[in-house]
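Asker: coordinates only, sequence not included:
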């Protein structure tokens, strides 16, 4: 009978591993800065959520832009993340930070809306957990709390982030016609109505599949240990 055991995966090179640890650690620190600013502004600023975009919007835009590296990581095989879902998630964030909030930072319904804060809180917590988890795991640690948050927190964080994103895009449809042109208004409308729902579904179900895979692995390892 043929041996059906899979061959062990080749060990990651120290150079690639070191690069990924550095990338994830830096990204975690940057998102923690964004999240801290959002919380501090909401709690301490006289105008609360209305001051979040003026104080944090530019930083968030460039921190999120850095995440475009993850598309290259997936494309070049540096990480095992699927290219399609990675591209979809990064592109949807780009659409927000470059195509919506960067255009309307002072609009009461967009950049100065509490929904902008709720979106950044969802993004910030998600990314601090994700990047910290990967940085520590690649460094040889097993962060149990971060592992739990990574594969359970998305139940709340994803719907909060996705609904906030969709709301901001929807509210930008009207202002876009005046600021850019009617074509851009129709483009945003088509995106939020026709593209966003299936994309959000794919990303959410991808995380559900990842969670099931991880939970099965934990259960199998637990059974072996007994």
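Answerer: Perfect, I can see it now. Here the structure is a predicted model, which means the values were calculated and not measured.

Asker: can we go C-alpha only for contacts and neighbour counts from here?
Answerer: Noted.

Asker: residues near residue 166, how many?
Answerer: Residues within reach of residue 166, counting by other CA atoms under 10 Å, total 19.

Asker: Can you give me the distance of the nearest residue to it once chain neighbours are set aside to residue 172?
Answerer: Spatially, and ignoring its direct neighbours in sequence, residue 166 is nearest to residue 192 (6.2 Å; CA to CA, 6 or more residues apart in numbering). Residue 192 sits 10 Å away from residue 172, taking CA to CA, to the nearest Å as the criterion.

Asker: and here's the other structure:
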């Protein structure tokens, strides 16, 4: 086994364990009938670390370790990270919003499938059912998670307008102004377009991965 192959297998296996733990934490909270805020506060710290670590996937793509687009990987990482770290985490009221649980639930459910599939595929031992799940479950989970992200950003707008975090006013030595509240408004407008770009790529990948298998099955 090559060093690169071993590294990718270990990375994906570690992410798989982490996301499965996060998903289990969410499910446990629901079973125990905990409040939305309690469930979020239990799962969010681990999910935050896992999300931060997933920046490595952009590096993997940039170095050619995996056949993925660095730009697509960075777009997905940036979208999630902005919503989690810059919008939801600092606004305590959003921790009890049902959209926050939907977002974390969709993320963790998708990644609990995706990372084991990546790890198994890296080792050349991925069962067909796991590949099918990887390229099928994103169909409902990705749009549902995206809608939750948009709902949270929209709900955060009044707070962002009042506090003006991450903003830079003129005059300053850079002669540049940035208003995070306005940025989020623009992002909400662009989000469906950016989402569709990523979603359509996944649909094409699904057709490529599963389409061939379906044709072979029909011939048999």
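Answerer: Looks like it arrived, so ask away. No experiment lies behind these values; they were computed from the predicted model shown.

Asker: rewinding a little: if you count surrounding residues, which of residue 192 and residue 172 of structure 1 has more?
Answerer: Neighbour count, other CA under 10 Å: between residue 192 of structure 1 and residue 172, residue 172 has more, with 25 against 18.

Asker: In contact with the aligned residue in structure 2 for that one: list those residues for me.
Answerer: Residue 172 of structure 1 maps onto residue 156 of structure 2 when the alignment is built from TM-score structural alignment. Residues near residue 156 of structure 2 by CA atoms under 8 Å, 6 or more residues apart in numbering: 87, 88, 91, 94.

Asker: rerun at 10 Å
Answerer: For residue 156 of structure 2, the contact set (CA atoms under 10 Å, 6 or more residues apart in numbering) comprises 87, 88, 90, 91, 93, 94, 150, 181, 184.

Asker: Pull out the buried residues from those.
Answerer: Neighbour-count burial (16 or more other CA atoms under 10 Å) applied to the contacts of residue 156 of structure 2 gives 87, 88, 94, 150, 181, 184.

Asker: To what extent is residue 160 of structure 1 buried, counted in neighbours?
Answerer: 18.

Asker: helix/strand/coil for it?
Answerer: helix (DSSP: H, G, I helix; E, B strand; the rest coil).

Asker: ok, and the closest non-adjacent residue to the equivalent of it over in structure 2?
Answerer: With TM-score structural alignment as the criterion, residue 160 of structure 1 lines up with residue 144 in structure 2. Leaving aside its sequence neighbours, residue 144 of structure 2 sits nearest to residue 106 (CA to CA, 6+ apart; 7.1 Å).

Asker: mind checking what that neighbour lines up with in structure 1?
Answerer: Under the alignment (TM-score structural alignment), residue 106 of structure 2 maps onto residue 122.

Asker: Just give me the mean distance for the one helix or strand its match maps to relative to structure 2.
Answerer: Element membership for residue 122 of structure 1, per DSSP states H and E: helix 114-138. Mean deviation of helix 114-138 of structure 1 relative to structure 2 after superposition (mean CA distance after the TM-score superposition for structure 1): 0.9 Å.

Asker: Helix 114-138 and the helix or strand immediately after that helix in the chain, what's the angle between them?
Answerer: Sequence-wise, the next helix or strand downstream of helix 114-138 of structure 1 (DSSP H and E) is helix 144-152. Calculated by axes from the mean of the first three to the mean of the last three CA atoms, to 10 degrees, helix 144-152 of structure 1 forms an angle of 130 degrees with helix 114-138.
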